[in-house]
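Asker: Sequence plus the predicted model coming up.
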Amino acid sequence: MLTFFSEDSRLRRARTELHDGALVSPFECPERIDLVLRHIRQAGFEVRTPEAYGLGPVHAVHDADYVSFLETCWPSWQAAGHEGEAIPNIWPARSMRSDHVPRSVSGKLGYYALGADTSLCEGTFSAAMGSKDAALGAVAHTLHTQAPSFALCRPPGHHAASDQFGGYCFFNNAAIAAQYALDAGKRRVAVLDVDFHHGNGTQEIFYTRNDVLFASLHGDPEVTFPYYLGYADETGAGEGQGYNLNFPLPPGTSVAAWMQALEQALAAIQAQECELLIVSLGVDIFEDDPISAFTFKSADFIALGERLAQAGLPTTFLMEGGYAVEEIGVNVVNVLQGFERESPQDR
């Protein structure tokens, strides 16, 4: 399976993450890329550098002022004399105004952040640009050839909303790729999110639209990040009513129960006559992932890939989460090889 990857994805190397009350080294780190790449190459997949697509596809789904903030935050943070990485410490909470963006970089940081988990550092904007280029290169390949593709995106994207970053995400790669496909002539696109954490950003971007069906299988937000979105009663609004499907699942959910939810999601994708499948591929559903709570073993990812191939749609996989570093590459490749095993004509 053709893989797209930008070396610019390495340019973000954050040192700080707030996790369970402690400042720790981020779980999302450049080393994840090397582990996946090693197994991708061992599997014989070609790795291709994407072209630079610029900011046009980004602006198609993200607020222009938000994009400008991401581009200028780090130099502005340094110019303000701050020594550490850019981490927000206040937000426009329910008791405050949310209709005004402060001039201060500290105020802007809180305005555009979902939480304090994700720092901004040198290289963040360039890495996010490279990540979305990989996504666009992959989906463009699938649109042109009908063959499946994989984008090794880093940073990931599904937590990034139209004007907010968080959960290690800055640009929403899946949303950018889906909009690109629509602009290329597709009538309706499906985004299937199998990451352990709900793709709140993708949901927010498409919630009132019927040209993208968003379906997410994820940990129950009652007890799982991002907590404030991802409930089953969130089914879309306006023209988007019925085009947002959430399958919140409790910690410890078995693979069999998870696959039953997948069947429901795929049935909806088929019923809505989607013409392209974009998979937000988070392999943090693995049993030993350090910040997740599902029960997939490495062999189960093969079955996942096989079942996705049976949907019979042109498919692009985009890398999201997965933090069990020793197994992440194995699990990614198992999905992709399982998919190809079930659809050998698309190789």
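Answerer: Received it, and whenever you're ready, just let me know what you need.
Asker: CA atoms for contacts and neighbours, from now on please.
Answerer: Fine.
Asker: same for the helix or strand that contains I302, what does it pack against?
Answerer: I302 is part of helix 300-309, with elements assigned from DSSP states H and E. Helices and strands touching helix 300-309, by 3 or more Cα pairs under 8 Å, 6 or more residues apart in numbering; DSSP states H and E, are helix 328-342.
Asker: contact partners of the helix holding I302?
Answerer: Around helix 300-309, the neighbours that count as contacts under Cα atoms under 8 Å, 6 or more residues apart in numbering are 255, 331-332, 334-343.
Asker: take a look at this one as well, against the first:
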Amino acid sequence: MKAILDPRQQAHDPAHFMAYGVMKPNPERPERIDILRRGAEAAGCDFSVPEDAGLGPIAALHSPEYLTFLQTIHARWCAIDGAGPEVISHVKPGNRGDSYPRSALGQAGYHQTDTSCPINADTWGSAYWSAQTAITAAGLIGGGERSAYALCRPPGHHAFGDLAGGFCFLNNSAIAAQCLRDKGLRPAILDVDVHHGNGTQGIFYDRDDVLTLSIHADPAEFYPFFWGHAEERGAGRGRGYNLNLPLPRGTGDAPFLAALDTALDRIRAFGTDVLVVALGLDASEDDPFQGFQVTGDGFARIGAAIAGAGLPTLFVQEGGYICDSLGHNLTRVLGGYRDAAV
């Protein structure tokens, strides 16, 4: 399987995020790239660097206002007397109206859903090349490859069109799907991260040309809390084109795979001709977030089930945090897909 990664994705090194009122080390560490690369190579992936497609494919889904913010906010933040080294706003609007604040603090609050997406001097560059990784990998699929893996870091599925959140800044999976849509294909995005892909859902919620599906821990008691409930089915033209499959915390292999069967049935019903898998590995029984209890064998079966759909498939890396089985679980997913697709 061909795989894409740019070394500049490793530069973003967030120091902290706030959880339950406590500043903690940020789990979205640069070392994830080394672990995941080894896991992908163990499954037979051959890595190359992305081409630079420019801002166009990114700006197709993210507003110019938001992209300007991401590119300029850190320098503006550092000019504030007494500001910390990372952009983390303590001001959050209860309802974002038509007005747009001029201040750096106000704009940070406007564009950051939570405190888990601090912005430093290297954030924009890493996020940009993470998106370019997904764009180049989508080009491989659009050019006839049956499968590809985009090692995207920072991840993307919590990023809306003008909002960062949950360690995410640019929505790599959504950008890749839009690139494939622009080629005349009919993509579905299947999100298997333990956290709901709220940004992806938000971007496509009123559209009927991209199907979005997410299997995740029930947001009644798990991040992102305000999105990902089963009744969220899309709006307007998009009604019925979004499927959420929330599962109880502690879910293991069998119920997860049953939900995956349901998702694959919906993917077939959409007439999907290309599949983007938002590949979170944090459903693992070993992951620090402890949302699900999926085993290594379960990840291999997930890969095999996805291969059974018989569609050209782009795997875009989302979550999955540092633990002993992280790289192994990626090997199992991609290896399970490879073996079942032969």
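Answerer: Arrived safely. Quantities reported herein were computed from a predicted structural model and do not represent experimental measurements.
Asker: Kindly reformat the contacts of helix 300-309 of the first structure as TSV containing distance to G137 of the first structure and neighbour count.
Answerer: Shown next, in TSV, are the contacts of helix 300-309 of the first structure (distance: Cα to Cα, whole Å; neighbours: other Cα atoms under 10 Å):
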residue	distance to G137 of the first structure	neighbour count
V255	32	18
N331	22	27
V332	19	27
N334	22	24
V335	20	26
L336	17	25
Q337	20	22
G338	22	23
F339	19	26
E340	19	21
R341	23	16
E342	24	17
S343	21	17
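Asker: Distance to D34 of the first structure added to the residues you listed, as a markdown table?
Answerer: Shown next, in a markdown table, are the contacts of helix 300-309 of the first structure (distance: Cα to Cα, whole Å):
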| residue | distance to D34 of the first structure |
| --- | --- |
| V255 | 28 |
| N331 | 14 |
| V332 | 12 |
| N334 | 16 |
| V335 | 18 |
| L336 | 17 |
| Q337 | 19 |
| G338 | 21 |
| F339 | 22 |
| E340 | 22 |
| R341 | 24 |
| E342 | 27 |
| S343 | 27 |
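Asker: Max pairwise distance over those residues: which two?
Answerer: Spanning the widest gap among those are V255 and S343, at 22.7 Å by Cα to Cα.
Asker: mean per-residue distance, the strand ranked longest in the first structure to the second structure?
Answerer: For the first structure, the strand that runs over the most residues, judged by DSSP state E, is strand 212-219. Once the two are superposed, strand 212-219 of the first structure sits an average of 0.4 Å from its aligned residues in the second structure (mean Cα distance after the TM-score superposition for the first structure).
Asker: which residues in the stretch 151-300 of the second structure form helices?
Answerer: In the stretch 151-300 of the second structure, the segments counted as helices under DSSP state H, counting those that start in this stretch are 172-182, 198-204, 253-269, 296-307.
Asker: which residues in the first structure does the last one match up with?
Answerer: Matched against the first structure by TM-score structural alignment, helix 296-307 of the second structure falls on residues 298-309.
Asker: How far off centre is that stretch?
Answerer: Centroid separation for stretch 298-309 of the first structure versus its chain: 19 Å, with Cα atoms, centre = their mean, to the nearest Å.
Asker: Which positions within that stretch qualify as buried?
Answerer: 298, 300-309 (16 or more other Cα atoms under 10 Å).
Asker: swap in stretch 2-16 of the second structure?
Answerer: For stretch 2-16 of the second structure, a neighbour-count test (16+ other Cα under 10 Å) marks 2-6, 9-16 as buried.
Asker: and if you look at stretch 169-188 of the first structure?
Answerer: 169-182, 186, 188.
Asker: Out of the residues you listed, which is nearest to L109 of the first structure?
Answerer: Nearest to L109 of the first structure out of these is F170 (Cα to Cα; 12.5 Å).
Asker: how close does V194 of the second structure sit to C78 of the second structure?
Answerer: Using Cα to Cα, to the nearest Å, V194 of the second structure is found at 35 Å from C78 of the second structure.
Asker: what about those two, which has more around it?
Answerer: V194 (31 against 17; other Cα atoms under 10 Å).
Asker: Please give me every residue in contact with the more buried one.
Answerer: 215-217, 280-283, 291-292.
Asker: hmm, try it at 10 Å
Answerer: Contacts for V194 of the second structure (Cα atoms under 10 Å, 6 or more residues apart in numbering) come out as 214-218, 222-223, 246-247, 249, 279-284, 287, 289-292, 294, 318-320.
Asker: now L211 of the second structure
Answerer: Here L211 of the second structure is in contact with 177, 186-190, 201, 204-205, 234, 238, 240-243, 266-267, 270-272, 275 (criterion: Cα under 10 Å, 6+ apart).
Asker: Map it onto the first structure.
Answerer: When the first structure is aligned by TM-score structural alignment, L211 of the second structure is paired with L213.
Asker: Looking for the alignment partner of D289 of the first structure in the second structure.
Answerer: Match for D289 of the first structure (TM-score structural alignment): D287.
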